[in-house]
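Enquirer: Pasting the sequence and the predicted model now:
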Amino acid sequence: MKDERTTAELEQLVERHKRYYRETLRHQPVSGRIAKLKQMRRWIMRHRAALIETLHADFNKPAVETELSESKVVLAEIDHALRHIRHWAAERRVPTPVLLLGGRSRIRVEPKGVVLIIAPWNFPFNLAVGPLVSAVAAGNSVVVKPSEYTPRTAALIESLARDIFNPDEVSVIQGGPETAAALTRLPFDHIFFTGSPQVGKKVMAAAAEHLTPVTLELGGQNPVIVAADADVRQTAKRLLYAKVLNAGQSCVSANYVLAHHSVKAPLMEALKQEQARLAAAGGERAGVINDAHARRLRDWLVEARTHGARVMPDDQLFLDSVTRQGGPVILEDVAPESKVMQNEIFGPLLPVISYNTLDEALRHIERRPYPLALYIFSRNRSVIRRIIRETVSGAVGVNETTVHFFNNDLPFGGAGYSGMGSAHGYYGFRAFSRERAVFKMPARFSIVDLIRPPYDGFSNRIKELIMRFL
């Protein structure tokens, strides 16, 4: 669905949002936000079947995955906000130092104003409406730009906004990369972007023109360390689950596995058995989003084989030509220069390489940009603690991958190349809020009055007392 608006039209849109925020929304009590969140919840429950149909039409996402990784995630975000919003939004008192004796210090939590959310295609409902929940809970006016790769879901999101909100409170803008780029150049009060690091750099550069703060939820080459004491059967199941879920098209999916040399062979055997079990079970699976991404994955697979990688199962054309479903495919002994080892894969391919010592595995991770997530499979607490202590990542998963995303009490965000800022629960609310300091001193007298100019002997004596005792 195309809706390529001119720059002038987008500027007028943002100005209408700013006027509505100034005149109406900024005065709305928290109870008004709660009412809107409840309306969103009811809307999603009424449209569960439509959402399943829409996501299946956009890229063959199975009903179970749509319900659990799209609908339920957003519903959980709403429920979490409803439980905590009054506490999050409440003005709070903070201590005042003795030097300011008589004064009172408070923090007001205020909306940022008019914010922009740019959502990706891989979880198109979840990653558009989830941040929208946080922005509405914080009291903002919102412009949402969904992905053009999932047009039916984008249309459904537009229906949600139209059914619940004033168009100057929440509006959904359709269009391609040109529209998204034009929006980032406008004077929003915050931009929340989910996508690739390459596009994230462009968003940040455009936002800098207006000194607009940004939240960047990006990707990265998420490593997995399989230690010598790992339960290889359980590890294999959990690794391949993340590559079947959404066809591996997830920013928190494992990108490559570093397996200790002593468990690599049994791990490969366990992965082979798990592959066979999944193939025999059949059932629905998500497909790769489009033909261009499918060609990229096939090309990377062929290139890895050319550099000596062994592929399991031995099938270069692993994706169905119509549904683009297939995999997961395991690549063994992959050359470091292969594209699957140099890039975020974003698909159902999983390279496995071995390491001899933990030092070697840690050096391998250190040489790469900070990932969004790092996964450790081990039962040895000292090994787990050392890996966490000596690495940097947005999140760490121990004996599991991907599922930390579903905990709204955890911040979700990257580090360095994989992003900045956090989402989910309180952290999403905080991303769309401004903490405003308020200090009140009695009008008649302040201890600070004793040290105001002109500086004389008395003020110097007071200064010495302050330096010594306060």
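Expert: On my side now, so go ahead.
Enquirer: CA atoms for contacts and neighbours, from now on please.
Expert: Fine.
Enquirer: how about the nearest residue to residue 395, chain neighbours excluded?
Expert: residue 373 (4.6 Å; C-alpha to C-alpha, 6 or more residues apart in numbering).
Enquirer: can you pull the contacts of the one you found?
Expert: Contacts for residue 373 (C-alpha atoms under 8 Å, 6 or more residues apart in numbering) come out as 222, 223, 252, 393, 394, 395, 396, 397, 414.
Enquirer: try 10 Å
Expert: 219-224, 251-255, 392-397, 401-402, 404, 412-415, 418 (C-alpha atoms under 10 Å, 6 or more residues apart in numbering).
Enquirer: Keep only those of those residues that are in strands.
Expert: 223, 224, 395, 396, 397 (DSSP state E).
Enquirer: Next secondary structure element downstream of the helix or strand encompassing residue 50?
Expert: Residue 50 is located in helix 48-59, with elements delineated by DSSP states H and E. Next along the chain after helix 48-59, taking DSSP H and E as the criterion, comes helix 63-66.
Enquirer: Use this one as the comparison:
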Amino acid sequence: MTNILKKQLLKLRTQIIYFESDLIEALKKDLNKSEHETLISELYPVYKELKFFIKNSRKITKMRSLKTLSNNLLSHKGHFYKPHGEVLIFSTWNYPFNLALNPFIGAFAMGNKISMSLHPFTPNTNEVISKILKPFDNVEVLTLKTIEEILDYKKWDFIFFTGGELTGEKIRTKAYELKIPYCLELGGKSPVIVTESANLKLAAEQILYGKILNSGQTCVAPDYLIVHESVKDAFDKIIQKEIKNNKLDIMHLDSNISKIINIQTFDNLVKEIDKDTSNISNDPLKQKISLCYLNKEHLNSNFEQKEIMGPVVYTKTYKNWEDISKIISSNPNPLIIYLFSENKIDFQRVKTLNSGNLMINATIDLVADSKLAFGGYKNSGYGKYHGWASVELFSFKTAYLKVKRDIYMKFKKYPYTAKKLGILRKYLNIIK
């Protein structure tokens, strides 16, 4: 017999499938996302997360009632997972479907009442999401405009936020005021380490894939490269060849390339790029910029000071791991560190660096794996979600102990005597 949760999740999947073509069209209008990118980065992660919760729906339903740890003659104990209650989810503009539905699935599966705040930069996608969620009870898509209005709309029990650090601080302050749990999915400057043992062609392909996706407007996009000095020249030739062969130097002409979200962001990117190079093509009318690979140690732009939300990547060199540590620690803790290496010692070294996540010999795809808990560290975020991490995040784990018979009560209770103390000491020695 199909449980109620599974029926609801299957209904959600049916809704998404029904509106899939509308969603593809909406993302094209909002971000000029190609169908190719929409399938990879918007639909695939959501379907994968849904599949996880559908597959585990019976187990999750049991966890919401009682998960027994032990049951014997003396006691019955375990945990059960209660919904937080009123959950507020803020999504953002760069992946407006994925970053709205992915946390929604976890919150929905755990039985919460959910209010969705969708980003105003993507009105067409928001309209489709509203249609997808319309048949479900205890789900509301908010039409409030300001952060302050939204935060004061209800007495929230949990807040989930994806976006920038400044707004994230407002969420943190409100959560502290309400004394409630929260999750912040922020961003940061995600470095790519290319060691002397790396497969340089693989590294170049993966870096460019991560930087071109959504025109670099991705919270886990490669931000800057840290390349070993012994392979710097060889790597530079390979990545330049990849750029030329794939016409990334004129990718602004390609109708399949996502646009920069708005003209202000476009103008700011072009202004900063022009401080370091005059060889990058762009199209102001379509808000597109071709890939900008800055092969220079010292930049005149401000790209080294903040996260780059665009198709720009720059390079630094290193001699040893101490150099790497200094370079990375000069910025706030990244959301992810990428390592390209075939050396097992490098795998151990990179684990000592602080970041929310770590990916080796590939880029981006970690964020679409429902078996992995994804989230930031300090400046790059607080809290983890996806799969079982979402089960924990969107519920309150309550301990349960039913005592059938307390055989130690006569030794614990007052009055305290030497005999009782002796027995308690013997018991303590047994459990030491």
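Expert: Done, it's in. Model, not experiment: these values are computed from the prediction.
Enquirer: Just the TM-score for the two chains, thanks.
Expert: Overlay of the two chains. TM-score (TM-score structural alignment, normalised by the length of the second structure): 0.93; 423 aligned residues with a C-alpha RMSD of 2.0 Å.
Enquirer: quick revisit: filter the contacts of residue 373 of the first structure down to the buried ones.
Expert: Buried by 16 or more other C-alpha atoms under 10 Å: 219-224, 251-255, 392-397, 401-402, 404, 412-415, 418, out of the contacts of residue 373 of the first structure.
Enquirer: can you map out the helices along the stretch 201-350 of the first structure?
Expert: Per DSSP state H, counting those that start in this stretch, the stretch 201-350 of the first structure carries helices over the ranges 232-244, 261-281, 291-306, 339-342.
Enquirer: quick one, what contacts whichever residue in the first structure pairs up with residue 45 of the second structure?
Expert: Under the alignment defined by TM-score structural alignment, residue 45 of the second structure is paired with residue 73 of the first structure. By C-alpha under 10 Å, 6+ apart, the contact set of residue 73 of the first structure is 66, 67, 79, 125, 126, 127, 129, 130, 405, 406, 407, 408.
Enquirer: at 7 Å what do you get?
Expert: 126, 406 (C-alpha atoms under 7 Å, 6 or more residues apart in numbering).
Enquirer: Which SSE is immediately downstream of the helix or strand it falls within?
Expert: Assessed by DSSP H and E, residue 73 of the first structure sits inside helix 72-89. Later in the chain than helix 72-89 of the first structure, the nearest helix or strand by DSSP H and E is strand 92-94.
Enquirer: Where in the second structure does that next one fall?
Expert: Counting by TM-score structural alignment, strand 92-94 of the first structure corresponds to 67-69 in the second structure.
Enquirer: What lies in contact with that stretch?
Expert: 77, 78, 79, 80.
Enquirer: Same question for it: list its buried residues.
Expert: Those would be residue 67, for stretch 67-69 of the second structure by 16+ other C-alpha under 10 Å.
Enquirer: Please apply the same query to stretch 278-295 of the first structure.
Expert: Across stretch 278-295 of the first structure, burial judged by 16+ other C-alpha under 10 Å covers 278, 285, 286, 287, 288, 289, 294.
Enquirer: Now the terminal residues of that stretch, how far apart.
Expert: 24 Å (C-alpha to C-alpha, to the nearest Å).
Enquirer: so how far is it from its chain's centroid?
Expert: 23 Å (C-alpha atoms, centre = their mean, to the nearest Å).
Enquirer: Counterpart of residue 171 of the second structure over in the first structure?
Expert: Using TM-score structural alignment, residue 171 of the second structure pairs with residue 203 in the first structure.
Enquirer: ok, the closest residue to its match other than its chain neighbours to residue 147 of the first structure distance?
Expert: Nearest residue to residue 203 of the first structure in three dimensions, chain neighbours excluded: residue 184, at 6.1 Å (C-alpha to C-alpha, 6+ apart). From residue 184 of the first structure across to residue 147 of the first structure, the span is 15 Å (C-alpha to C-alpha).
Enquirer: Likewise for residue 352 of the first structure?
Expert: 32 Å.
Enquirer: So those two - more neighbours on which side?
Expert: residue 147 (25 against 22; other C-alpha atoms under 10 Å).
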